[in-house]
Structures are given as C-alpha cells and as structure tokens.
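Undergrad: Fold the following for me, if possible:
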Amino acid sequence: RIAERKFILRLIPSGILHDECVCVIGNGTVINPEAFNSELQELREMGIECEGRLFVSSRAHLILPYHNALDRVREERLGANSVGTTMRGIGPAYEDKAARTGIRAGDLLYPDLLRDKIRRNIEDANRELSSLGAAPLDVEATMDGFLDEALQLKPFIRDTSAFINKSVREDRTVLLEGAQGTMLDVDHGTYPFVTSSSATAGGAATGLGIPPKAITGALGIAKAYTTRVGG
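TA: A predicted model of the protein is given here:
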C-alpha cells in the first residue's frame, strides 16, 4: 500500500511502483502470461508504465493451460492426501523444466518453432488427462489462446542475467526480492508440502544468473504466526 492506493503484485516486482527502479523477473521463475498481462494492465490503469523499466528473462519458463489442468486433476485425484497446491500450474511447469521439455520466454521470439513444441506438449498432457478420466484439451484452440496472451511478453524479454551482472559491475544498487519462505523450499522445506523451487536466499544466485559472491547481504522476514497455503 502506498498512501491510499493498494497494490497486489504476484509476478511483477514491487519496485515497479517506484519510477527510478528497473525491475527484472529472473530465470528461476515460472510465468503465467495471462496473469502477467493482467497485472500489467492494472498498473497501467493506475498510471504506472512498465515499458523500459521491466524485463523478463528469456530463460524464464512459462505456465501453459495444460499445466493448470494437470495440477487440478492430480490434486482432485489425491483427495484427502493432496499437497495443498494453489492449482496455478506451477508444479507441472517446473516438471517440464526439469524434463527439458518446457517452454521458455525466449521461445516466443521464434513462433514457427514454438508451435510445434507447444503442440507436442499439449498432446502429451492430453494423454495423462485422459488416463485420469479428465477431458483432453483442444490442441489448436489451447495453443492459439495461449499465444494470444504470451506474445504480449515479447517487448519485455531480454538476457536479464547479463543486465544484472553489468549492473553489479557498475556498482549499482541491486535488490533481490524473493517469494514464499524457507519452509516451502523444495530442498529444505517440509517436503512434500513445499513449492517447486528454491525459496531460500541461496536460490537467488541461480534464480537470477549471478555469482553467489555478488550477494552481500540477506534480510529475512518472519511472520508473527505460522500460515501456509492449503492449511
């Protein structure tokens, strides 16, 4: 909240609210293009322009509609044994990243090659959805709808690792903003009731593509009482 204005940002860094800041969404994230565009539009309606001040890593992975579908069907299938996911497709998107089949923001720069990759991934997801008793997705309609949203990211895509490292070398002030919390870290948290990425300060270096020695300090925040998604 700034003055009487309330901002809720889940993807775009909060530094965007300050005119002098340049913001980066790093390679360690997964991005839902529709959610990104929605936040962008909300900021514009409040008079905050992001062009030239917001960059998305070309290596950041994208959340596609089939990720959401798989997340929801798997969680429903587990019933009382469910992990408590937000069902936003985050886990399945990181699965694709680890399996080396994911769609990255940089792929949007090559739409002809991208369509074949997306089509193959949706077809693979449909096989799993069908095996779990869920309706498969319409391949072409799903792909077209996704690309309508995702291609709007193109003006923001760049090699953010090079940009941040250059800023560090020039001794500019760089503030890294994390999400989640230590006990949700995929390695050090309360596994399996965790998120799908590294949520500790140590994950900042790999999540942005900078050397660990570039991080000169870390500030941790503790809540007065314990909460987590899913209870």
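Undergrad: Could you use CA atoms for every contact and neighbour count after this?
TA: Noted.
Undergrad: now residue 178, nearest residue through space, not along the chain?
TA: residue 199 (7.1 Å; CA to CA, 6 or more residues apart in numbering).
Undergrad: Quick check, that neighbour in contact with residue 186.
TA: Yes - contact criterion CA atoms under 8 Å: residue 199 and residue 186 qualify, at 7.5 Å.
Undergrad: follow-up on the earlier one: run a quick neighbour tally on the residue nearest to residue 178.
TA: For residue 199, the neighbour count with other CA atoms under 10 Å is 23.
Undergrad: cool, residue 168 as well?
TA: Neighbours of residue 168 (other CA under 10 Å): 15.
Undergrad: what residues are up against it?
TA: Shown in contact with residue 168 (CA atoms under 8 Å, 6 or more residues apart in numbering): 174, 214.
Undergrad: So it versus residue 68, what's the distance?
TA: Residue 168 sits 37 Å away from residue 68, going by CA to CA, to the nearest Å.
Undergrad: Please generate a structure for the following sequence too, so the two can be compared:
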Amino acid sequence: MANVAVIGAQWGDEGKGKIVDWLSARADVVVRFQGGHNAGHTLVIDGVTYKLSLLPSGVVRKGKQAVIGNGVVVDPWALTAEIEKLKGQGVEITPDNLIVAENAALILPLHRELDAAREAGADAIGTTKRGIGPAYEDKVGRRAIRAVDLKDFSTLPAKVARLLSHHNALRRGVGAEEISADTVLAQLTEIAPKVLGFIGPVWKVLDDARKASKRILFEGAQAVLLDVDHGTYPFVTSSNTVAGQAAAGSGIGPRQIGYVLGIVKAYTTRVGEGPFPSEQKNDVGERLGTRGAEFGTVTGRKRRCGWFDAVLVRQTCVTGGVDGIALTKLDVLDGFDEIKVCVGYTLHGKPLDYLPADAVEQAAIEPVYETIPGWSESTKGARSWAELPANAIKYVRRIEELIDAPVALLSTSPEREDTILVHDPFLG
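TA: The predicted structure is shown next:
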C-alpha cells in the first residue's frame, strides 16, 4: 500500500478537504505539511459542515492520528480557537490524536499586523492578512519563534529581542508603533500552556508509523499555481505547495510518498489578484460562481470563475508530480448547453502550450478554446459511472487526454460519499 500526497492542482479551492477526508478512511495518519491557517477546507459529513483552516481534514474521523508538520507556520491562537470550535461540534481533539511539530515556526500577532499593513498599501497581492508570509520570512531569516521555544521561557527574551530588531524597523517603515519585548513575551506566556501538550517530534512519529506499516496521507494547502516557485509569482503563497514539499515539510524521505493525487475542479476559480487566462467576466462566470457557491472558506471573498484550463493543469501535473487527479464539482456544469475548455494560448499572435514564468507575458496571453457538448441531466450525487450522462463522461475523458493524467476519483457533491472511485491511490 502506498502513502498518498494530496495537492491542489489549480489556484486552490478545488475541494481538497472533502477528498482528504474521504481518503482518510483508508489512512492511519493525516499530515498537513505546508501553509498556515490561510487554508480553507470545507467538509460536509451527514449534513454537518466542518470548516478547517489549520487542522488536517482527517481530524474529524475517530481513530486517526492528525499531524501538523514543520513545513506549516502555526498560529497558536488560531489553533486553539479551531480546536474549541470543533469541540463544540462534537469533535474531540487531544494530544492523543494531534501532534504539532516542535520545529514549526509560529505566527505571532505582530505577523498579522504587518501582513495587514502591507495589504493596505499600493503593493497588495491579495493575501488573507493572517501573517503567513511574514512568518515564513522570519523562518528563512532564522529569527522565528518556534513551537519548541515555548518549552523554555528562559531562552525567549534573547530570541524575541532578535525578532523585534527586525520587526520594529519594518513597523517604523509602515508607520506603525513599535512593539515592546514585554508585550510579545506576555502573549507567548498566555498561549503556551494551551498548546504545549500538542508539541512533539513529528519526524519520529511518522518514522514509527512507517515502521509499523501504517498508511500516511499528506494533505497540502493552497495549490501548485500558488507555489512560491512554480506559481503565478508574485501572486502566490509563501511556501512550496508541490508534492515534493510533503517530504521536507514533515521530516520523511521522498521515497515514502508513493502516489500524488492532484485535486482539480471541473472548471477554474481564483481568489485575489493575478493572471487568469480563462476567466469569464460575464454571465458564465456568474453562473459558475452561483452554482458552485464560490466564496472563500477563510476570507468570504467571491472567487473569480472561468472555464477549465487544460494548459495550466497539464503544467501543474508535471511540476506538482501528479500521478492522477480527483475531479471535483462536476455537478456545477449540469445544464450548460456547451462547455468550453482552454486547450492552448497565444502570446502576441504566436501559439504557446504552457504558462510562461514572466508576469508580463502571463497577463498578455490569450486563451484558445475547444467547445464540448454539455448535458441537461443531473450529475449531483452520482456514485458510479452508470449514473453519469454520456456527455459528462465524454467531458471527463477529454480532460484526461488534455492534461495527460488519469482521473482516479470523481466528486459529484460536497457530501463525503458522493464520490466515484476509479483507482484507489493507496494501491499506488
């Protein structure tokens, strides 16, 4: 049985939460390996909706080990709030079923404040203003406060002083008041007891799971087109979102990832700024957004909508290391007389079969569409190929051809069981 990494293969919001939850029935351990509480994973289970931002989606299943890896930047206040919220929905989260990497960098209130100040300026890129980017900056700048630092307060004053020597200079630059070391230390003193019980050596927990032949599911946040290296830079997140990060972000070797499942929506959406070749600023875009309930789980922002872009997904399948895809929200396309798929680009009149890295060129490309017949029958809730209209099946098969990757799973509603299994990723 293969361990599985799940990543978004567009701009996020593809439905990773449901798919990870569905797959977690076959897994023993579920791991978040990058991002922060800017993720937004919605699960609908027996009519109950759970909205997760930091916790792994598998945490709502009893008997599963949930892991937050070192590649995640952790806001301890957001973590405790999410734990309490789920507790109110009957989901018990304790150190027995959740472990947070001791070497994970923390998001502090000063990170959120800096993020918001930057987004209020002329260079806003559409972040969630939750401090993710500034926290990653401190991590690579070797001045971050890490989870393990909460265990020994005698060492914290020097670490906080080093952090503030950088941040107070930034705060002066954006016109914000400087922050005192006493304020930060008081914040950490208040939150530490609430999270210390969850902190431990994730790499060792995962190695023990490997030795015990347990199945591990690695859950990515955001998506490949938001990857800091491979996405539409600078309109990206602050971490690597490709499957290769599952190893670095959790402390296991790359050979332990046996199958990479890319989550792909049957059309395309994007939140925030940046290029979007197949965007439909018309009735089609409005129809997709309304039927698909396209509002951000975390931000509540309306998502931009457009036709499926096979050029982008073919590219993310390569850079993301995708073996097969889970195609979601097929039911949103029900009732369209015809459906368009972006199959290529032109740049200054010349054909192009990939998304260039240059932001100016990205903004200048024009989509080339192929028109596919739609279907009037409903696909919502289908759980087998036999329940799908013929044209819906043709649409799925054409997508497989265009992106050069097979469909392993097909989702036809937010409900957990409304899923067609074509190939079990855990079988490799």
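Undergrad: before we move on, back to that, so what sits against both of residue 199 and residue 186 of the first structure?
TA: In contact with both residue 199 of the first structure and residue 186: no residue, using CA under 8 Å, 6+ apart.
Undergrad: Skipping its backbone neighbours, what lies nearest the most centrally placed residue in the first structure in space?
TA: Centroid-nearest residue in the first structure, with CA atoms, centre = their mean: residue 30, separated by 2.5 Å. Excluding its sequence neighbours, the residue lying closest to residue 30 of the first structure (CA to CA, 6+ apart) is residue 61, at 4.8 Å.
Undergrad: Aligned to the residue nearest to residue 178 of the first structure, what sits in the second structure?
TA: Using TM-score structural alignment, the partner of residue 199 of the first structure in the second structure is residue 241.
Undergrad: Please apply the same query to residue 17 of the first structure.
TA: In the second structure, residue 17 of the first structure lands on residue 60 (TM-score structural alignment).
Undergrad: ok, that match touching residue 89?
TA: No - Residue 60 of the second structure lies out of contact with residue 89 (CA under 8 Å); the separation is 9.8 Å.
Undergrad: of those two, who's got more company?
TA: Neighbours were counted for residue 60 of the second structure and for residue 89 using other CA under 10 Å; residue 60 has more, 22 against 12.
Undergrad: Give me the neighbour count for the closest residue to that one other than its chain neighbours.
TA: Excluding its sequence neighbours, the residue lying closest to residue 60 of the second structure (CA to CA, 6+ apart) is residue 91, at 6.1 Å. Residue neighbour count, defined by other CA under 10 Å, stands at 16 for residue 91 of the second structure.
Undergrad: In a strand, residue 91 of the second structure, correct?
TA: No - using DSSP: H, G, I helix; E, B strand; the rest coil, the assignment for residue 91 of the second structure is coil, not a strand.
Undergrad: And it? What does it align with in the first structure?
TA: Alignment note: residue 91 of the second structure maps to residue 48 in the first structure; criterion TM-score structural alignment.
Undergrad: ok, now residue 229 of the second structure?
TA: If you follow residue 229 of the second structure across to the first structure using TM-score structural alignment, you land on residue 187.
Undergrad: count of neighbours near its match?
TA: Residue 187 of the first structure, neighbours per other CA under 10 Å, totals 17.
Undergrad: who's in contact with it?
TA: By CA under 8 Å, 6+ apart, the contact set of residue 187 of the first structure is residue 198.
Undergrad: And it, which helix or strand is it part of?
TA: Assessed by DSSP states H and E, residue 187 of the first structure sits outside every helix and strand.
Undergrad: so where in the first structure does the longest strand seen in the second structure end up aligned?
TA: If you go by DSSP state E, the second structure has its longest strand at strand 338-347. Under TM-score structural alignment, strand 338-347 of the second structure has no counterpart anywhere in the first structure.
Undergrad: buried residues in that strand?
TA: Going by neighbour count (16 or more other CA atoms under 10 Å), the buried part of strand 338-347 of the second structure is 339, 340, 341, 342, 343, 344, 345.
Undergrad: how near is the first one to residue 326 of the second structure?
TA: It stands for residue 339 of the second structure. Noted for residue 339 of the second structure: a distance of 19 Å to residue 326 of the second structure, by CA to CA.
Undergrad: Tell me the residue in the second structure aligned with residue 177 of the first structure.
TA: Mapped onto the second structure by TM-score structural alignment, residue 177 of the first structure lines up with residue 219.
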